[in-house]
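>>> Okay, sequence plus prediction incoming.
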Amino acid sequence: MHLALRLVLLLTLLAALPAVGAEPSAPTPSPAQPTVIFMTDFGQRDDSVAICKGAMLGLEPRLRIIDLSHDVEPYSVLDGARFLAGTAPYYPAGTVFVTVIDPGVGSERRALVAKTKRGQFFVLPDNGLTTLLEHQEGITEVRNITNAAWHFSPNLSSTFHGRDVFAPVGARLARGDDWTQVGPPITDWQRLNIPQVKLTDTALNGTVLAIEHPFGNLVTNADGALLAKLGYQRGDTARVTFGKGRELRVPLVTTFSAVPVGKPLMYVDSRGRVAFAVNQGHFAQQNSVKPLTTFVLRRK
């Protein structure tokens, strides 16, 4: 019996060895960890963010939740739209973005899931948050969340749809549930009214999208490549007017310290857009500029 046992063990070890000349087998890839990118204007002073995360993790404990921001300017759909468009390109297909900037919570506004050409999903209220994504990423389909089975519970709060609607829908999508079951497709979702950049023979007409906090830099909707079409190169001085204000003269530079402290400048920001700042100052306050202020940048 002892000899027979040794023979069985030897045959087992030989069977486990790869055949001569055989390629080693590739390791079996582990499934991607389901990921939710979470953004709200809730702030961090109370338990709202943690409650929403709990609603998601209760449905999918493997979930990885990445905080985009919870300090979005309260009620600022435009800022939310800007942050979604700025963040989406850095995450893979299948990522789910849950956004709760929802001044119309409890009203007749719809709750949506939007799918982009990149294959990402965006769970959010129907108030214009998809506007910049649509221009940048392309949206293939939008569905109205009407299936109550996807909610946190049958009884919805009238003021906390982050917990009751958006969080559970995001978690179900991230774990692989069939997104077409959330509700019917729609085509009339809301868009923000953001004027498009216009380039004429004499000037560029654009819009300030946001004030970059806390520094006061202006974020615009103008692509930095348009500066060359206006004839500008680094070191040139540009003439620009914001709203009905006076014309300013600002140098085109690559970074803030290229001008003395307290002096204004124009540059192309990290996302490739035309931007304005004051070195160690607050451009928006100094020039009374707010989001959606129009500007005219004269040709060189």
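Arrived safely, thanks for sending.

>>> only C-alpha atoms for contact and neighbour calcs from this point on.
OK.

>>> wait, what's in contact with Phe160?
Phe160 makes contacts with Val105, as judged by Cα atoms under 8 Å, 6 or more residues apart in numbering.

>>> biggest strand in the chain, by residue count?
For the chain, the strand with the greatest residue count under DSSP state E is strand 203-212.

>>> what is the orientation angle of the helix or strand following it with strand 203-212?
Sequence order places strand 217-223 as the next helix or strand after strand 203-212, per DSSP states H and E. For strand 217-223 against strand 203-212, the angle by axes from the mean of the first three to the mean of the last three Cα atoms, to 10 degrees is 140 degrees.

>>> Okay, one more to line up with it:
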Amino acid sequence: MWENQALVTLLSDFGDRDVYVGVMKGVIAQINPKLRVVDLTHEIPAQNLAAARFCFMNAYPYFPEGTVHIAVVDPGVGSQRRAIAVEFAGGFLVGPDNGIFSGVLAQTPAIAAVELTNPQYWRTPEPSKTFHGRDIFAPVGAYLASGVSLQELGQAIDTATLTQLSLKLCHSTTTGVAGCIQYIDHFGNLVSNIPGSYVQGKKWCVQAGELIIPGCETYSDVACGEAAALVGSHGWVEIAINSGNAQSQLQINLQDSLEVIHD
């Protein structure tokens, strides 16, 4: 029936204990069983929009052009927040308009966006107030991946009105660059919002509160249990503990400030 067979990705804070993720995949398969679905992660901390933003921002470049990315981290589900689909150079984004796509769109600006107002492409014209992932986002993503145009899904909206997360920006100082922790991964590594390009070719360290942490190339440049600052595979400056958990050991959390100091 469907000629188009784009890839679909899923990201959520649903975890794997409940059936929510499987149900979304079932809805997608009912529309087009030939679609390939990739799970980015379903272990986003509950309702943590900053973590969802970071993970999406660092995942999308590894997928082919035309991929449909569905996100369901949605503390405002059932409220007046918009349900949206966005076209950008890499494909499409489908989910709530709450800022989770703002990292991607800061790197690759939106081409067009719609509010998902056409119930023809929902699972039901009377969606659940608590599970738009099943009733709106999964079916819309499946139809997009199968060749339905963005314009058919709803009313066009100005891309400048898409919600931005309120996050601290990095900025230059007299001694280096100041920023904050934007993400904490499974290992407790503290990922800053300072791009690794700021430290390339320099001798540097990180100051976080009273701590001075040396800039390194790898985790093993310091002894087990010691802190190191380095550029992670994601391209951002991070703080880690060799064979340990930096968040718990250093008591540094999301949005906490730090500064990269270089010669």
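Yes, it's here. Worth saying up front: this structure is predicted, and the values here are computed from it rather than measured.

>>> Quick TM-score on the pair, please.
After superposition, the two chains reach a TM-score of 0.94 (TM-score structural alignment, normalised by the length of structure 2), with 259 aligned residues with a Cα RMSD of 1.5 Å.

>>> quick one on the thing from earlier: quick one: the longest strand of structure 1 aligns where in structure 2?
Counting by TM-score structural alignment, strand 203-212 of structure 1 falls onto residues 176-185 of structure 2.

>>> In that stretch, which residues are buried?
By 16 or more other Cα atoms under 10 Å, the buried positions in stretch 176-185 of structure 2 come out as 176-184.

>>> now swap in stretch 71-87 of structure 2 and tell me
Buried residues in stretch 71-87 of structure 2, counting neighbours by 16+ other Cα under 10 Å, are found at 71-74, 77, 82-87.

>>> Export the residues you listed as JSON lines, with columns for distance to Gly235 of structure 2 and secondary structure.
Below are those laid out as JSON lines (distance: Cα to Cα, whole Å; DSSP: H, G, I helix; E, B strand; the rest coil):
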{"residue": "Ala71", "distance to Gly235 of structure 2": "23", "secondary structure": "strand"}
{"residue": "Val72", "distance to Gly235 of structure 2": "25", "secondary structure": "strand"}
{"residue": "Val73", "distance to Gly235 of structure 2": "24", "secondary structure": "coil"}
{"residue": "Asp74", "distance to Gly235 of structure 2": "27", "secondary structure": "coil"}
{"residue": "Val77", "distance to Gly235 of structure 2": "32", "secondary structure": "coil"}
{"residue": "Arg82", "distance to Gly235 of structure 2": "31", "secondary structure": "coil"}
{"residue": "Ala83", "distance to Gly235 of structure 2": "31", "secondary structure": "strand"}
{"residue": "Ile84", "distance to Gly235 of structure 2": "29", "secondary structure": "strand"}
{"residue": "Ala85", "distance to Gly235 of structure 2": "27", "secondary structure": "strand"}
{"residue": "Val86", "distance to Gly235 of structure 2": "25", "secondary structure": "strand"}
{"residue": "Glu87", "distance to Gly235 of structure 2": "25", "secondary structure": "strand"}
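
>>> What is the nearest of the residues you listed to Val38 of structure 2?
The nearest member of the buried residues of stretch 71-87 of structure 2 to Val38 of structure 2, counting by Cα to Cα, is Ala71 at 12.1 Å.

>>> mind listing the helices in structure 1 by residue range?
Using DSSP state H, the helices found in structure 1 span residues 2-16, 48-59, 77-87, 131-136, 161, 167-174, 226-229, 283-287.

>>> The equivalent of Arg298 of structure 1 over in structure 2 and Gly201 of structure 2, how far apart?
Aligned against structure 2 by TM-score structural alignment, Arg298 of structure 1 finds its counterpart in Ile261. To Gly201 of structure 2, Ile261 of structure 2 is 13 Å away according to Cα to Cα, to the nearest Å.

>>> Neighbour count for the two, which is higher?
Taking neighbours as other Cα atoms under 10 Å, Ile261 of structure 2 and Gly201 compare with Ile261 leading, 22 against 7.

>>> got a list of what the more buried one touches?
Contacts of Ile261 of structure 2 by Cα under 8 Å, 6+ apart are 175-177, 204-207.

>>> at 6 Å instead, please
Each residue near Ile261 of structure 2 by Cα atoms under 6 Å, 6 or more residues apart in numbering is listed here: 175-176, 204-206.

>>> Out of these, who's the most crowded?
Result: Val206 is most packed of the contacts of Ile261 of structure 2 (other Cα under 10 Å), 24 neighbours.

>>> quick one: the nearest residue to Gly231 of structure 1 once chain neighbours are set aside and Arg239 of structure 1, what's the gap?
Counting by Cα to Cα, 6 or more residues apart in numbering, Lys300 is the residue found nearest to Gly231 of structure 1 once chain neighbours are left out, at 5.5 Å. For Lys300 of structure 1, the distance to Arg239 of structure 1 (Cα to Cα) stands at 8 Å.

>>> now swap in Pro168 of structure 1 and tell me
According to Cα to Cα, Pro168 of structure 1 and Arg239 of structure 1 sit 50 Å apart.

>>> just Arg6 of structure 1 next, same as before
Per Cα to Cα, Arg6 of structure 1 is found 90 Å from Arg239 of structure 1.

>>> and what of Arg175 of structure 1?
Counting by Cα to Cα - Arg175 of structure 1 and Arg239 of structure 1 are separated by 52 Å.
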